[in-house]
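# the following comprises the amino acid sequence and a computationally predicted model.
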Amino acid sequence: MGKISLEYLDKIILYLPRIPLALVIIAAGWLTGKGWNKFYMKISKNSRIDPLARKYIGRFVYIAVFALSIIIALSVLGLNISPFIAGIGAGGLIIGFGVRETVADFSSGMMIFMYRPFKIGDYVKIGGVEGEIVAISPVNIELKGKDNKKILVPNRSAWGQIIYNFTREGKNIVTLQLAISEHVHDINEILKSFLENKGIDFKCFLTGVSVSGVNYTIYLEVPKEKIFATEEIIKNIWSALKDRNINATITFQS
C-alpha cells in the first residue's frame, strides 16, 4: 500500500511543475480562438459573405483552436495522447454514421453559403414547395408559404433540387403566358395602363403565332410585399383585357 502511494506521489511531483504551463496553453488557446472570432467578424462585416456563414466560420475556427490547445496541454503534461486521438477518431466515425444526414445537411449548407443561390427575403421554389426565405441555418432553410405556414427544407434536399429564385433587386419575377385569338397592336399600352398604377414593372414579348391565335410571354417585377397578391393581379389583367373585348387565356409559369 505504501509502495503504491509513493508511486502516485512521484507522479504528482513529476507532473506538478507542468500543470501551470498546461493551464497557460489552454488559456492561450481559448483567448486566441476568441480573439480570432472577434477579429474575423469585424473584418468580414462589410464583405459579401452571408452573416450566418461568417458566424459559423468564426465559431468553427474558435473551437478548432481551443481543442488543439487542450491536446497540446495534455502532451505537455506527459500524457500519451495517441489513445485519446484514436478514441476521438473512432467516436467520430460512430457519431458520423449516426448523424450522416445531418452531416449531409451541414455540407450542403456550406455550399449554399459559398454559392449563395438565394438570400433571406427572396421568394423561391425548391422542389415542390415555394415561399419567402425567412431564415437559413447550417442544416435547413425556413420558408414562409403563401398561407403563412412555416416550411423547413433540409439543406441536402435544397442543394439537390432545381432552385427557382423569383427575386431580383428586391422584386419577384413572375412569368405569365398570355394567349389571345388575334394580334393586339397596343397590348403593351393596355398592360402599362393597368400595371403602372400598381407599381409593377413588366416586359411583354411576342413568343408565338399559330392558326389558333397569338402567344405572349409577360415578365412581371412584383414588389416583395405584393407577391402573395399575384393571383389577384393575374385576375385583374384578365379583366382589363376583357373590358376591351379581348378574350385571353393567362397561365402562370413557375
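Structure received.
# okay, CA-based contacts and neighbour counts for the rest of this
Noted.
# run a quick neighbour tally on the residue lying closest to residue 15 once chain neighbours are set aside.
Nearest residue to residue 15 in three dimensions, chain neighbours excluded: residue 77, at 6.1 Å (CA to CA, 6 or more residues apart in numbering). Residue 77: 17 surrounding residues under other CA atoms under 10 Å.
# determine the number of other residues adjacent to residue 235.
Neighbourhood size, residue 235 [other CA under 10 Å]: 11.
# cool, the one 4 residues further on as well?
For residue 239, the count of nearby residues is 15 (other CA under 10 Å).
# name the element it belongs to?
Residue 239 belongs to helix 230-242 when assigned by DSSP states H and E.
# gap between residue 62 and residue 89?
As for residue 62, its distance to residue 89 is 20 Å (criterion: CA to CA, to the nearest Å).
# so for the two, which sits in the more crowded spot?
Between residue 62 and residue 89, counted using other CA under 10 Å, the more crowded position is residue 62 (22 against 12).
# other residues contacting stretch 109-121?
Stretch 109-121 has contacts (CA atoms under 8 Å, 6 or more residues apart in numbering) with 49-50, 53, 124, 132-140, 155-156, 159, 163, 165.
# in ChimeraX, how would I select just the buried ones from the residues you listed?
Buried subset of those, written as a ChimeraX selection, criterion 16 or more other CA atoms under 10 Å:
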select :50,53,124,132,133,134,136,137,138,139,140,155,156,159,165
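# out of the contacts of stretch 109-121, name the ones that lie in strands.
Among the contacts of stretch 109-121, the members found in strands (DSSP state E) are 124, 132, 133, 134, 135, 136, 140, 163, 165.
# okay, pairing it with this:
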Amino acid sequence: MAMETVTQYAVQYGMQAIVAVGIFSVGILLARWAGNLAQQWLEGQTLEPPVRMLLVRVIKIVVLLFTAVIALDALGVPIAPLVAGIGVAGVGIGLALQGVLSNVMAGLSIIFTKPYKVGEHISLLDVHGDVVMIDIFSTTLMHPDHSRVVVPNRKIVGEILHNFGTIRQLHLTVEVSYKTDLNQALALVQDILSSHAHVLKEPAPVIGVSRLGHPAITIAVEPWAKVVHYGSLQGELSKTIVERFRSAQIEFPAPPVAPTSA
C-alpha cells in the first residue's frame, strides 16, 4: 500500500519536480551571468567598491527570487499565499533588525554622498583616525597607535564630522630669547622645512612670531604633510630645529626658577 502511494506521488509530481529543479538551476546560472555582466559594467563607472558589490548582489538575488517563484509555481505551490507570508515575515524581520537596517541605510548614504573616502583622516564622536574601510554596516578607522576603531554607520550620519582629507597641518612652537635675531631664526626654520622631503610645498608652511611672552618669544611652525607622515614628522622637525638652533648659537630661554621658601 505504501509503495503504491509513493509510486502514485512520484508519477503525479515527479515531472513537476524535475521541471522545477531545472528552472531553478537555470536561474542560478542566469544569476551568475547577470552578476558578472553587471560587475563588468559597474567597474567602468565612478562608484565606490561597496556600492558595486551591493548592486551585483542585489541583481543576483532578484534573479534567484524570480526563478524560485517560477519554479514553485511549476511545482504546483500556490504563489499568492506564499508571497503574502513572505511579506508578513519581512515585516517581522525588519522590526527585529532595525539596528542592522539603519546601519545599511546609513552606509548607503555615506557611500553615495561621500562625506569622506578611504585614505582620509576624520574626527567624529570623540574618535579620530585614517579611514581604511567603508562598507555597508560600518566604517573602520586606523588610530595613530595602530589600533582599529570600528564605527557603526548609523552613529556617523547626522553627526558633526571633521574631515582632514589626505593632508594635515602640524602645529609646532619653539621659544627663543629676546636676544635672538628673529630674521635668522625664521630663515633657519624655513630652510629646515624646505629641505625635508615629507613637508609639502603646497600649501605653503606658515612660519612667524605667534607670542611675545615672558621670558621668551614664541615662534609658530605650521607646515603641511600627508596623513601617513603626520605622526613621525612632528618629532623629526622638533629634533632638527633644536639641533640647527644650537649650531647657530640661537639661545633658548632658561626655565623660570621656582621661588625657594625661607
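Nice, I can see it. Remember, it's a predicted structure, so these values are computed and weren't measured experimentally.
# residues contacting the nearest residue to residue 203 of the first structure once chain neighbours are set aside?
Leaving aside its sequence neighbours, residue 203 of the first structure sits nearest to residue 219 (CA to CA, 6+ apart; 5.2 Å). Counting by CA under 8 Å, 6+ apart, residue 219 of the first structure touches 173, 174, 175, 176, 202, 203, 204.
# checking my notes, the fourth one in a strand, right?
Going back to what we said before, that points to residue 176 of the first structure. Yes: with DSSP: H, G, I helix; E, B strand; the rest coil as the criterion, residue 176 of the first structure is part of a strand.
# quick one: it and residue 242 of the first structure, what's the gap?
For residue 176 of the first structure relative to residue 242 of the first structure (CA to CA), the value is 17 Å.
# what ranges do the strands span in the stretch 51-200 of the second structure?
Taking DSSP state E, counting those that start in this stretch as the test, the strands found in the stretch 51-200 of the second structure are 121-124, 127-134, 138-142, 148-152, 162-165, 167-169, 172-176.
# adding distance to residue 43 of the second structure, write those out as TSV.
Supplementary listing: those in TSV, determined by distance: least, CA to CA, whole Å:
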stretch	distance to residue 43 of the second structure
strand 121-124	26
strand 127-134	18
strand 138-142	22
strand 148-152	27
strand 162-165	25
strand 167-169	28
strand 172-176	44
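# out of those strands, nearest to residue 69 of the second structure?
Closest to residue 69 of the second structure of the strands of the stretch 51-200 of the second structure is strand 138-142 (CA to CA; 33.1 Å).
# equivalent range in the first structure for the closest one?
Aligned using TM-score structural alignment, strand 138-142 of the second structure spans residues 140-144 in the first structure.
# same thing with stretch 113-126 of the second structure?
Using TM-score structural alignment, stretch 113-126 of the second structure pairs with 115-128 in the first structure.
# now do the same end-to-end measure for that stretch.
22 Å.
# cool, stretch 241-249 of the first structure as well?
Distance between the boundary residues of stretch 241-249 of the first structure (CA to CA) amounts to 10 Å.
# of all the strands of the stretch 51-200 of the second structure, which one comes closest to residue 38 of the second structure?
Comparing the strands of the stretch 51-200 of the second structure by their distance to residue 38 of the second structure (CA to CA), the top pick is strand 127-134, with 21.1 Å.
# relative to the first structure, what is the average displacement of the closest one?
Following superposition, strand 127-134 of the second structure is found to deviate from the first structure by 1.4 Å on average (mean CA distance after the TM-score superposition for the first structure).
# by contact count, what packs against that strand?
Using 3 or more CA pairs under 8 Å, 6 or more residues apart in numbering; DSSP states H and E as the contact test, the elements touching strand 127-134 of the second structure are strand 121-124, strand 138-142.
# which residues does the equivalent of residue 106 of the first structure over in the second structure contact?
When the second structure is aligned by TM-score structural alignment, residue 106 of the first structure is paired with residue 104. Residue 104 of the second structure is in contact with 136, 137, 153, counting by CA under 8 Å, 6+ apart.
# and of those, the nearest to residue 66 of the second structure?
Residue 66 of the second structure lies nearest to residue 136 out of the contacts of residue 104 of the second structure, by CA to CA, at 24.6 Å.
# verify the stated contact: the closest one with residue 50.
Yes: judged on CA atoms under 8 Å, residue 136 of the second structure makes contact with residue 50 at a distance of 6.9 Å.
# secondary structure element holding residue 245 of the first structure?
Of the helices and strands defined by DSSP H and E, none includes residue 245 of the first structure.
# from residue 180 of the first structure, how far off is it?
On the measure of CA to CA, residue 245 of the first structure and residue 180 of the first structure end up 11 Å apart.
# compare neighbour counts for those two and give me the winner.
Set residue 245 of the first structure next to residue 180 and count neighbours by other CA under 10 Å: residue 180 wins out with 18 against 9.
# who touches the more buried one in this structure?
213, 214, 215, 246, 247, 248, 249.
# who wins on neighbours among these?
Counting neighbours by other CA under 10 Å, residue 215 leads those with 22 neighbours.
# in a strand, that one, correct?
Yes: the assignment for residue 215 of the first structure by three-state DSSP puts it in a strand.
# measure it to residue 247 of the first structure for me?
Where residue 247 of the first structure is concerned, residue 215 of the first structure sits at a distance of 12 Å (CA to CA).
# what about the alignment partner in the second structure of residue 45 of the first structure, how many residues nearby?
Aligning on TM-score structural alignment places residue 45 of the first structure opposite residue 43 in the second structure. Residue 43 of the second structure is flanked by 12 other residues according to other CA under 10 Å.
# give me the spatial nearest neighbour of residue 133 of the first structure, chain neighbours excluded.
Nearest residue to residue 133 of the first structure in three dimensions, chain neighbours excluded: residue 143, at 4.5 Å (CA to CA, 6+ apart).
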